[in-house]
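>>> Here's a sequence, model it:
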Amino acid sequence: MKYNLIFGGIRNQDGYEENTEEVLRSFLSEEMEIPNVGDIQFQNVHRLGERSDGKERSIIARFTRFSDHERVIRAAASKLKNKPQFSIYQQYPREINERRKKLIPRMKEFKRQRRHAKLVYDKLLVYGEVYNPDAHREPPPTIPGQPLPNNDGDY
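Have a look, this model is predicted:
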C-alpha cells in the first residue's frame, strides 16, 4: 500500500464506463497543476465501491514509481489548500487507519494550542517526540477517606 493514494471529491465522468486513469490525469493536470502528468506511471487506477452517504466514489491509484507518488503528495499540500472539496491521502491497512482515527482529535487539539504536532503512520509526534496517550492521562480523582493507589494501580 506504500505506493497507493486515495483521491476524494473527483466527479464521476461517465458512470461505470469512464476511463478512470484519464480522469485522474486530468485532475492532476488541471486542479493540481502538475506538469508532465503523462510521465506519471500507474500500475492500477480504479474507483472504490458505492458510498452510503451519496458522495462521489473515491479513486485509488497505485503508482509504479514512488517518486511519482511523492511528487503528487508534495503538490497536494499547496495546490489543494484552498480546494476543500478534494482530498488526497495515503492508503493504510484498516488497523493503522483505526489507530490514526483515535489520534487525530488529539493532534488537532495540540495544533490549536500552537504545539508542533504531526501524524506519521500510526504515531503522533509532538515536538518530534512520540506522544503516548497512556502516559498523559489525568490521575483518577481521590475520595476523602479512601487510601491512595500504590504504583501498581492497586489499593
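>>> Every contact and neighbour count from this point should use C-alpha atoms.
OK.
>>> just the strands in this protein please.
Using DSSP state E, the strands of the chain run over 4-8, 42-47, 59-63, 87-90, 117-120, 123-126, 129-130.
>>> Please generate a structure for the following sequence too, so the two can be compared:
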Amino acid sequence: MRDNLLFYGLAERVDGEKENSIALISDICADLLNIDDVRQYIDRVHWVGRRMHNKYRPIVVKFNNFNMREEVRRAANRLRNTRFALSEQFPKDVNDRRKALLPVMKSAKRQGRQVKLVKDVLYIDGRKYEADHGPGPGVRGDQDDM
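Next up is the predicted model:
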C-alpha cells in the first residue's frame, strides 16, 4: 500500500460502457494538479467496493514510482474547493486508529494548537499524543465532536 493513493469524487459511467480509469486519473492530475505525464507512472487503477446508486466509489491508484506518488500527494491541496480529494491508502487497523484520533485532533486545532497526524500517530505542539495522559491540559480525547 506504500505506493497507493485513493482518489475520491470521480463519477463512474452508468451506461455500462468500458471506462479508461487510467485516462480519468491522468486527466485529473493534468487539469487540477498541474502534473503532466502521470500515466507512465501508474501500474494499476481500480474502483473500490460495489457500485451504489448516487455514490462515488474511491479509486485506488498504484504508482510504480514513489517520487511521483509523493508529488501527486503533495499537490492534493489544489483539489480544495472541488468535489475531488485524495489520500494515502492505509491498512484497516491504521485507518481505525486514525479515525479514533480525529476528535482529539479537531479539538486541539480549535484551541489553536499545532497538530500533525502522521500515519497513525498524533503530534500536538510537537509532542506525541498518548491516549492515557495526552500532551497536556486542554486537550481531551473523549470528545465526540466529529
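>>> among the strands of structure 1, which is the most enclosed?
With neighbours defined as mean count of other Cα atoms under 10 Å, the strands of structure 1 peak in mean count at strand 59-63, which reaches a mean of 22.
>>> Contacts for that one, please.
Strand 59-63 of structure 1 is contacted from outside by 1, 3-8, 10, 20, 24, 40-48, 69, using Cα atoms under 8 Å, 6 or more residues apart in numbering.
>>> how far apart are it and its match in structure 2?
Taken against structure 2, strand 59-63 of structure 1 registers an average deviation of 0.5 Å after superposition, with mean Cα distance after the TM-score superposition for structure 1.
>>> from the chain's centre, how far out does that strand sit?
14 Å (Cα atoms, centre = their mean, to the nearest Å).
>>> and the angle from it to strand 42-47?
Interaxial angle of strand 59-63 of structure 1 relative to strand 42-47 (axes from the mean of the first three to the mean of the last three Cα atoms, to 10 degrees): 180 degrees.
>>> ok and strand 59-63 of structure 1 relative to strand 4-8, angle-wise?
Between strand 59-63 of structure 1 and strand 4-8, the angle comes out at 150 degrees (the same axes, to 10 degrees).
>>> need the strands of structure 1 in JSON lines with distance to N36 of structure 1, can you?
Formatted as JSON lines, the strands of structure 1 follow (distance: least, Cα to Cα, whole Å):
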{"stretch": "strand 4-8", "distance to N36 of structure 1": "19"}
{"stretch": "strand 42-47", "distance to N36 of structure 1": "14"}
{"stretch": "strand 59-63", "distance to N36 of structure 1": "15"}
{"stretch": "strand 87-90", "distance to N36 of structure 1": "19"}
{"stretch": "strand 117-120", "distance to N36 of structure 1": "29"}
{"stretch": "strand 123-126", "distance to N36 of structure 1": "34"}
{"stretch": "strand 129-130", "distance to N36 of structure 1": "38"}
